[in-house]
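A.B. asks: need a 3D model of the sequence below.
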Amino acid sequence: MAVQRTFVMIKPDGVKRGLIGEIISRFEKRGLKIIALKMVKMSRETAERLYEEHKGKNFFEDLINYVTSGPVVCMVIEGDEVVQVVRRMIGNTDPKEAPPGTIRGDYALSKSENVIHASDSLEKAQREMSIFFDKLDL
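C.D. replies: Below is the predicted model:
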């Protein structure tokens, strides 16, 4: 199996609701390794870089306002096939479609306040990690 790294972010609603420890615990119990972690208050510029693929879509402004509304917890997680593993663990963007036992299935309140973000490919993971962490952090 290939050891990979991915980017994961606990969004403002997850931080506000006190879910940081629970979410991190799920990754650790799964045998994944957190190799970098920080809490940040994201600027609009950083949020726009993170979500640049959605620029021009009707939900873009709401998304940017939401992720800059409070602190977020950014992390780099390492493990075998970690991008796919983490995506399965977090569940569908829409919590109504996320199975119980997934992070969104258990904790997300709506499609817009869905607790967590995770890269959906190795390429995006590299780009997203570089927004929040430099090589010395990793």
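A.B. asks: could you use CA atoms for every contact and neighbour count after this?
C.D. replies: Noted.
A.B. asks: Phe60 - how many residues pack around it?
C.D. replies: Neighbourhood size, Phe60 [other C-alpha atoms under 10 Å]: 16.
A.B. asks: swap in the one 5 residues further on?
C.D. replies: For Asn65, the number of neighbouring residues by other C-alpha under 10 Å comes to 13.
A.B. asks: and this one, so I can compare the two:
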Amino acid sequence: MLAATGRSPVTGDLSLETAGVRTDERGFVRVDDRLATDAARTWAAGDVAGSPQFTHMSLDDYRILKATIAGGDLRTSALIPWNRFTDPGLARVGLTEQQARVAGHDVRVARLLVAAVPRARTLRDTRRP
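C.D. replies: Predicted structure coming up:
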């Protein structure tokens, strides 16, 4: 069994304060919900910004930065997907359909083709589960 007990950002030797970029007490770059730092026209993404260390979160960071640079207003989500890397993979985010209905929410079910999932394309396996 391999257990990771945590990782630390390696920002101490970057002289970020010279550029006006502040870090928190653990060394992560401080960002807002658009991944902007305290310095003008400077963003941070991924592990250094304290994003959860998952491939799908890095993709989310990329989408936010791409939209921001293009003049959009995409913001980070507090929802972190739950997934199990099995074959086929299982994943969900937020409430289940049943939990949402019990909570009284109007529910609209949407489906996504496996071919639209970056990991499936990377693995060249877009079979329907």
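A.B. asks: got a TM-score for the two of them?
C.D. replies: Put the two chains on top of each other and the TM-score (TM-score structural alignment, normalised by the length of structure 2) is 0.26; 52 aligned residues with a C-alpha RMSD of 4.4 Å.
A.B. asks: pull out the buried residues from the longest helix anywhere in structure 2.
C.D. replies: As far as residue count goes, and with DSSP state H defining each element, the longest helix of structure 2 is helix 55-69. Across helix 55-69 of structure 2, burial judged by 16 or more other C-alpha atoms under 10 Å covers 57-58, 60-61, 64-65, 68.
A.B. asks: relative to Trp82 of structure 2, which of these is nearest.
C.D. replies: Within the buried residues of helix 55-69 of structure 2, the smallest distance to Trp82 of structure 2 is 11.6 Å, found for Met57 (C-alpha to C-alpha).
A.B. asks: buried stuff in the one helix or strand Asp62 of structure 1 maps to?
C.D. replies: Using DSSP states H and E, Asp62 of structure 1 falls within helix 60-67. For helix 60-67 of structure 1, a neighbour-count test (16+ other C-alpha under 10 Å) marks 60, 63-64, 66-67 as buried.
A.B. asks: in TSV: these, plus distance to Val76 of structure 1.
C.D. replies: Below are the buried residues of helix 60-67 of structure 1 laid out as TSV (distance: C-alpha to C-alpha, whole Å):
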residue	distance to Val76 of structure 1
Phe60	24
Leu63	22
Ile64	21
Tyr66	22
Val67	18
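A.B. asks: and of the residues you listed, the nearest to Gly21 of structure 1?
C.D. replies: Using C-alpha to C-alpha, Val67 is the member of the buried residues of helix 60-67 of structure 1 that sits closest to Gly21 of structure 1, with 19.3 Å.
A.B. asks: state the distance from Ile10 of structure 1 to Ile64 of structure 1.
C.D. replies: 15 Å (C-alpha to C-alpha, to the nearest Å).
A.B. asks: could you do Ala36 of structure 1 as well?
C.D. replies: 24 Å.
A.B. asks: go on, Val72 of structure 1?
C.D. replies: 13 Å.
A.B. asks: likewise Ser25 of structure 1?
C.D. replies: Remark: distance between Ser25 of structure 1 and Ile64 of structure 1 (C-alpha to C-alpha) = 27 Å.
A.B. asks: now the element after the helix holding Asp62 of structure 1, going C-ward?
C.D. replies: Downstream of helix 60-67 of structure 1, the next assigned helix or strand under DSSP H and E is strand 72-80.
A.B. asks: tell me what angle the very next helix or strand once past that following strand forms with strand 72-80.
C.D. replies: Proceeding N to C from strand 72-80 of structure 1, the next assigned helix or strand is helix 82-90, under DSSP H and E. In terms of direction (axes from the mean of the first three to the mean of the last three C-alpha atoms, to 10 degrees), helix 82-90 of structure 1 departs from strand 72-80 by 120 degrees.
A.B. asks: buried residues, helix 82-90 of structure 1. List them.
C.D. replies: Across helix 82-90 of structure 1, burial judged by 16+ other C-alpha under 10 Å covers 82-83, 86-87, 89-90.
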